[in-house]
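**Q** sequence first, then the predicted structure:
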Amino acid sequence: MTILVTGATGNVGRQVVSRLVRAGRTVRAMTRRPQTGLLPHGVEVVQGDFERPDTWRAALDGAQSVYLFPFVYGAADNGFLDEAVKTGVTRFVVHSAAAAGFPPGTGGDGVLGRHLTEEREAHRGLELLVEATGAEWTHVRPGLLAVNALRWAHRIRTERVVREPYAGAGYPVVHEADVADVAVAALLTDDHIGAAQTVTGPAKVSQAEQVAAIGAAIGTQVRFEEIDPAEARTQWLRDGYDEETADWMIALLADAVDGTGALPPTDTCLRVTGRPPRTFAQWANDHAADFRPEVTR
């Protein structure tokens, strides 16, 4: 049985591919730029693009299960899904998002609420399209990924400092390997058919705690410098973020100063894999090379 992994060179997709290979499964990896993928030996790598129907047949031929990257924002086009079912796919494991399970109105009626509504409608819309195919399905809904901390990598490498608002803000961020473990369980067993699994880390980790963990992982003290939200917004715009993104990022942090806002920790990883989710400290150790100075990398 061939398992097609779409988004195969992404943070989670690579991990899914590696785990399936270790399990002895036949894996086909679909990516828009095959030459950029660092995937395990023996994986069939095919060029495929959700926006290019002419590439779908080669990717889907002979596949029975698909790990489905969220290819459409707004879930308006189900052409790829139709083709997949037509060619024999009987199971989809959807890489969705925790927001797909949020009730309407989560985050209020300001910039954060609007962002979460867009996220919920986009990812839940795709989930509904998959459910309508009649194939088996599981929705894997990761919360905020720990890899978002990589946006600090350049400043940590060059300045040993992170400047952000709301030092105490944080969520139970999830290691991409845990998301992959849950996805692979859904691909390889029948235990999760028809389930929506929200995957988080074990506990809230504040921004200041994340920075400290990264410093410990690289053996160097990294300073967290708390700045005013307005100053942060200016910095993010200078870094290339658009105004809307900068605004909801600030609101997202403000929402999780005294708690975890809309995203409390879940026990999904323990229930599905039999072990607790990886900590942020483990993630930092796994990614230490991303934060070390260029001269020692």
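**A** Looks like it came in fine. Numbering: from 1, shown residues only.

**Q** only C-alpha atoms for contact and neighbour calcs from this point on.
**A** Will do.

**Q** wait, doesn't residue 48 sit right on residue 28?
**A** No - at 10.9 Å, residue 48 and residue 28 do not qualify as touching, with contact defined as C-alpha atoms under 8 Å.

**Q** got any residues that touch both of those two?
**A** When C-alpha atoms under 8 Å, 6 or more residues apart in numbering defines a contact, the residues bordering residue 48 and residue 28 alike are residue 59.

**Q** residues touching residue 124, list them.
**A** 96, 100, 101.

**Q** secondary structure element for it, which one?
**A** helix 111-131 (DSSP states H and E).

**Q** over to residue 65?
**A** strand 63-68.

**Q** buried residues in the helix or strand that that strand is followed by?
**A** Downstream of strand 63-68, the first helix or strand assigned by DSSP H and E is helix 79-86. Neighbour-count burial for helix 79-86 flags 80, 81, 83, 84, 85 (criterion: 16 or more other C-alpha atoms under 10 Å).

**Q** second structure follows, compare the two:
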Amino acid sequence: MLDATRSAGPRRRSSILVTGAAGNLGREVVDRLRAHGAHVRSFVRRHRTGPRPGAESVVGDLTDPAVVRDALVGIDAVFLIWPLLDSAPAHDLVAELVRAAPRVVYLSTTAIDDEAARQSDPIVQVHADMEALLLDAGLRPVVLRSDTLASNARGWASQVRAGDVVSGPRVARTAVVDERDVADAAAAVLLAQRDRLDRDLYALTGPEVLSRADQVAHLGAALRRPLRFQALPADLARSQMLADGRPEPLVEALIAASMRRPDSTRTTDHVERLTGRPAATFARWAVDHAAEFS
């Protein structure tokens, strides 16, 4: 387990900027950092609710250099989630990071193929481009390549409430990882001294490789219902996602991912290496979140 509190002497309170702080993962990271006594500044695009007690936040866009510059004042480390499907608008952000010189922990994806000249789909490509951009700028980021987050299953909630069939595009089998484990790992890295880390890149996975059908079956078991997954052809899946209100560029990227991204067979012990306990199963996540689907 990475001991984030061990040091050669007294340390001042860490000040950490968390981007994407209103999302499923970002909220978990903020909670863990605050529980460890860090000063946390949340970067959000808009306030969805009123400010959380004791929380400091910056509202704005990561592509706005002035907002980023102000957000970085007094910051020791940044947890970076890049929200766009294009890395080009990140150049100004990276310039501000170079100027402020915080430690950077970047959330990437395990789907990156380091041997490929081009990645399988736009979502993976933008992560590969962001990793390269940060490295080329000399920032020496710690990269957390996460597998599919279990919290993505929340997108099925309306279908589960309406019936026993969850439909969508067929996607690659992956070692689905609980976002709470990713948050624990991220907090450990953000709070640790850089020389306490044994690598610059961690691959965070769950303990088993699952298909969409496997995930839906686990969710059904948690709900005690006979749920099943129905794979849709690309055209039908596209129409469904557009009707749900998803932006067209994201829908096209998701369709490309469903058609091109290969199945994964990889699991790692990196969650345990950073947190001191094995990664949780998706079945456990389904039990813990069953009420959200009822």
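**A** Arrived safely, thanks for sending. Because the structure is predicted, anything quoted here is derived from the model rather than measured.

**Q** could you pull out the strands in the stretch 101-250 of structure 2 for me?
**A** 103-109, 142-146, 165-169, 201-204, 228-232 (DSSP state E, counting those that start in this stretch).

**Q** what's the matching range in structure 1 for the second one?
**A** Following TM-score structural alignment, the aligned partner range for strand 142-146 of structure 2 in structure 1 is 138-142.

**Q** touching the matching stretch from outside, list them.
**A** Contacts for stretch 138-142 of structure 1 (C-alpha under 8 Å, 6+ apart): 92-100, 127, 174, 179, 182-183, 186, 192-200.

**Q** what's the mean distance for it versus structure 2?
**A** With mean C-alpha distance after the TM-score superposition for structure 1, stretch 138-142 of structure 1 departs from structure 2 by a mean of 0.5 Å once superposed.

**Q** want to throw the strands of the stretch 101-250 of structure 2 into CSV with mean neighbour count?
**A** Output for the strands of the stretch 101-250 of structure 2, formatted as CSV (neighbours: other C-alpha atoms under 10 Å):
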stretch, mean neighbour count
strand 103-109, 22
strand 142-146, 22
strand 165-169, 20
strand 201-204, 23
strand 228-232, 17
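
**Q** show me the contacts for the alignment partner in structure 2 of residue 205 of structure 1.
**A** The equivalent of residue 205 of structure 1 in structure 2 is residue 210 (alignment by TM-score structural alignment). Residue 210 of structure 2 makes contact with 173, 174, 175, 176 under the criterion C-alpha under 8 Å, 6+ apart.

**Q** isn't the last one right up against residue 208?
**A** So the one you mean is residue 176 of structure 2. Yes - the criterion here is C-alpha under 8 Å, and residue 176 of structure 2 meets it with residue 208 at 7.3 Å.

**Q** these two: who's more crowded?
**A** residue 176 (28 against 18; other C-alpha atoms under 10 Å).

**Q** that one matches what in structure 1?
**A** In structure 1, residue 176 of structure 2 lands on residue 173 (TM-score structural alignment).

**Q** before we move on, back to that, pull out the buried positions in the helix holding residue 124 of structure 1.
**A** 111-127, 129-131.

**Q** and if you look at stretch 278-290 of structure 2?
**A** 278, 279, 280, 281, 282, 283, 285, 286, 289, 290.

**Q** now residue 260 of structure 2: closest residue in space, sequence neighbours ignored.
**A** Leaving aside its chain neighbours, residue 260 of structure 2 sits nearest to residue 120 (5.7 Å; criterion: C-alpha to C-alpha, 6 or more residues apart in numbering).

**Q** next: residue 212 of structure 1.
**A** In space, residue 212 of structure 1 is closest to residue 222, 6.5 Å off (C-alpha to C-alpha, 6+ apart).

**Q** what does the one you found correspond to in structure 2?
**A** So, by TM-score structural alignment, residue 222 of structure 1 is matched to residue 226.

**Q** any idea how far residue 163 of structure 2 is from its match?
**A** 10 Å (C-alpha to C-alpha, to the nearest Å).

**Q** that older thread, in TSV: the contacts of residue 124 of structure 1, plus distance to residue 141 of structure 1.
**A** Shown next, in TSV, are those (distance: C-alpha to C-alpha, whole Å):
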residue	distance to residue 141 of structure 1
96	5
100	7
101	8
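
**Q** and the equivalent of residue 281 of structure 1 over in structure 2, helix, strand or coil?
**A** Matched to structure 2 by TM-score structural alignment, residue 281 of structure 1 sits across from residue 283. With DSSP: H, G, I helix; E, B strand; the rest coil as the basis, residue 283 of structure 2 sits in helix.

**Q** now residue 283 of structure 2. Nearest residue, chain neighbours left out?
**A** Spatial nearest neighbour of residue 283 of structure 2, chain neighbours left out: residue 218 (5.3 Å); criterion: C-alpha to C-alpha, 6+ apart.

**Q** show me the helices in structure 2, by range?
**A** 24-35, 65-71, 91-100, 122-136, 157-162, 179-191, 212-223, 234-243, 248-260, 270-275, 282-288 (DSSP state H).
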